[in-house]
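J.: Next input, structure requested:
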Amino acid sequence: MDAIIDVRGLTKRYGGRTVVDHVDMQVARGRIYGFLGPNGSGKTTTIRMLCGLLTPDEGSGTCLGYDLRKESRKIKRQVGYMTQKFGLYEDLSIEENLSFIARVYEVPDAAARVDDMLQRLGLAGRRAQLAGSLSGGWKQRLALAACLLHEPQLLLLDEPTAGVDPKARRDFWDELHELAAGGLTVLVSTHYMDEAERCHQLAYIAYGKLLAQGTADQLIAGAGLVTWSVEGPALADIARALRASDALNVASFGTALHVSAASAAALEAALAPYRGTGIAITPVATSLEDVFIALMQRSQDNFAS
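T.: Predicted coordinates for the structure are as follows:
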């Protein structure tokens, strides 16, 4: 499978701080590549460099076969970029927004293309509705339709489902998989672990550094974590005590704690004082969220003084 994105050493600095630090990335055609990491980790800056909106300070590579530095204009013409915030005209109707975008991209037979997109994304019945009056889920559909009008080869989605209800998120992801099956490549940043698990491949970036990449199963296996579940009374007190140890990763999951460490021996040593006090300790499978919490805790904030 040919690489739609192939970059090495991608680096961007602002005011003496490195916000993207020598990132290497390869993404194959027709794949959904999930980009995860805490706020301020460099995800959006990386996406903007990939689509030609920002020029890297260091590094090289190609996107859609075009050089990132020399051919950024050609990249922009073949990329659909959906930003974090709704960016279309709220005082225009759904159809008027799409017609305007079609003219900007000089889409052939624009009226037919707009009508086709309205039908595909279930917007036809609302075509005359003002964009500003739409709910979050419908705005999301309109933004996706606008990204797809010019038939891009690469779709870049920057936290596209923030503030959208679970049903709309599921429908959105079903559509992404349909698009990928048709050969479209998708790079999506998200904070939702259920969405991450629906990606073909994942990358975790924290404070500018790419810490891990692979499938969900590969990331879990590569983390080398052992995880136990702790249930019972006074969990808040237990969590505070366990979090004092740098060797443990502790997260609340409903009525239980997930405690992860590099070995069962480390977990046993930490939890031994609580055995016989009315709490239940059971081994559980390490989840993707456990892995990402551990990666985040190990990361150093590049803006910390």
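J.: from here on, contacts and neighbour counts on C-alpha atoms
T.: Noted.
J.: what distance separates the lengthiest helix in the chain from the centre of its chain?
T.: The helix of greatest length in the chain, counted in residues with DSSP state H as the criterion, is given as helix 166-181. Here the centre of helix 166-181 is set off from its chain's centre by 14 Å, with Cα atoms, centre = their mean, to the nearest Å.
J.: Please list the residues outside it that contact it.
T.: By Cα atoms under 8 Å, 6 or more residues apart in numbering, the list of residues contacting helix 166-181 from outside reads Gly30, Arg31, Ile32, Gly137, Arg141, Thr161, Val186, Glu195, Arg198.
J.: now the other sequence, so there's something to compare against:
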Amino acid sequence: MTAAIDVTGLHKSFGGRTVVRDLSIRVEAGRICGFLGPNGSGKTTTIRMLCGLLTPDSGSGTCLGLDIIRDAAAIKRQVGYMTQRFSLYEDLSIRENLDFVARMYGMAGRRRAVDEALERLGLATRQRQLAGSLSGGWKQRLALAACILHRPRLLLLDEPTAGVDPKARREFWAQIHHLAADGMTVLVSTHYMDEAERCHRIAYIAYGRLLAEGTVDSVIARSGLATRRALTADPEALATRLEGLPGIDMVVRFGGALHVSGRDAAALDASLARFDGDPAVRWSTGEPGLEDVFIALMAQERDPLQ
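T.: Have a look, this model is predicted:
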């Protein structure tokens, strides 16, 4: 498939501190790519390099078929970028904000475009309401409406659902999938594992480096993690006994259950064998989740500044 984003070896430093190092990523047109990583991992800096707001120190590639360095101005006109913070005018109404954005882009048929965005995002009945009086979920809808107003080919979303309730998040993601079905490419950074699982592909970075990329299933499969599930009346006591044993890389509590994982299945099972016959613990084979995989990946990485 045609790549909407195809960059190689991106590198960016600020004041001698490297934020993105040798990063390569490819996103196919019309797909949703989840961009994951801990705070400070370089996600926002990468997004800003892709849309022409920052120039990489080195590296090359294309965004929407345009050179990310030479054609930065042209890329900006074809991209919708939703920042982490609400950046529209709180003392303007929903309609006034969208009309202002349309004027900034010099759009022909401005009124019709605003009407369509209001309808698409379910904002028409609130169009006279001041943006500053909206809840987090409605501000999110307004921000998305502003991003797609000029009909971009690529949507870059930087932690768009932070701080909104589960219902608003679900409705937001329904809109994202509708946009992708219409041919728009989406790169979305998120900390929510359930959101990552809604993406066609994911990319995970830490300390500015790409650690994993692919479909959710392929990333989990390549992790090599083996997971065992323990049901017990006293999970805290069992966790204390398990931590530090050979082959056990992590012990995660889920209510009355423990997920015990390691990259060496034989060593993991050998350590768990000492609990055979214990009537207080019931063991079963489990499946590692994305969160398990990412914690394991982080455990293998080292902060270059430490």
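J.: helix or strand right after the longest helix of structure 1?
T.: Using DSSP states H and E, the helix or strand that directly follows helix 166-181 of structure 1 along the chain is strand 185-189.
J.: In that following strand, which residues are buried?
T.: Thr185, Val186, Leu187, Val188, Ser189 (16 or more other Cα atoms under 10 Å).
J.: For those, work out which two are farthest apart.
T.: Considering Cα to Cα, no two members of those lie farther apart than Thr185 and Ser189, which are separated by 13.6 Å.
J.: Have a look at how far, on average, the helix or strand containing Ala212 of structure 2 is from structure 1.
T.: When secondary structure is defined using DSSP H and E, the element that contains Ala212 of structure 2 is strand 209-214. Its match in structure 1 and strand 209-214 of structure 2 itself, once the structures are fitted together, sit a mean 0.5 Å apart by mean Cα distance after the TM-score superposition for structure 1.
J.: which bit of structure 2 covers the longest helix of structure 1?
T.: Mapped onto structure 2 using TM-score structural alignment, helix 166-181 of structure 1 covers residues 166-181.
J.: check the fit of the matching stretch onto structure 1 and give the mean distance.
T.: After superposition onto structure 1, stretch 166-181 of structure 2 sits on average 0.8 Å from its aligned residues (mean Cα distance after the TM-score superposition for structure 1).
J.: Pull the contacting residues for the residue nearest the centre of structure 1.
T.: Structure 1 has Ser189 as the residue nearest its centroid, 1.9 Å off, counting by Cα atoms, centre = their mean. By Cα under 8 Å, 6+ apart, Ser189 of structure 1 lies in contact with Gly34, Phe35, Leu36, Lys43, Leu157, Asp158, Glu159, Pro160.
J.: and the nearest residue to it once chain neighbours are set aside, how many neighbours?
T.: Ranked by Cα to Cα, 6 or more residues apart in numbering and with sequence neighbours excluded, the top spatial neighbour of Ser189 of structure 1 is Phe35, at 4.3 Å. Neighbour count for Phe35 of structure 1, taken as other Cα atoms under 10 Å: 26.
J.: ok so, going back, columns secondary structure on top of the contacts of Ser189 of structure 1, output as CSV?
T.: Output for the contacts of Ser189 of structure 1, formatted as CSV (DSSP: H, G, I helix; E, B strand; the rest coil):
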residue, secondary structure
Gly34, strand
Phe35, strand
Leu36, strand
Lys43, helix
Leu157, strand
Asp158, strand
Glu159, coil
Pro160, coil
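J.: Count residues in the vicinity of Asp217 of structure 2, would you?
T.: Asp217 of structure 2: 12 neighbours (other Cα under 10 Å).
J.: Am I right that it is in a helix?
T.: Yes: the assignment for Asp217 of structure 2 by three-state DSSP puts it in a helix.
J.: coming back round to it: whichever of the contacts of Ser189 of structure 1 end up buried, select them in ChimeraX.
T.: Applying 16+ other Cα under 10 Å to the contacts of Ser189 of structure 1 leaves a buried subset, and the ChimeraX line that selects it is:
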select :34,35,36,43,157,158,159,160
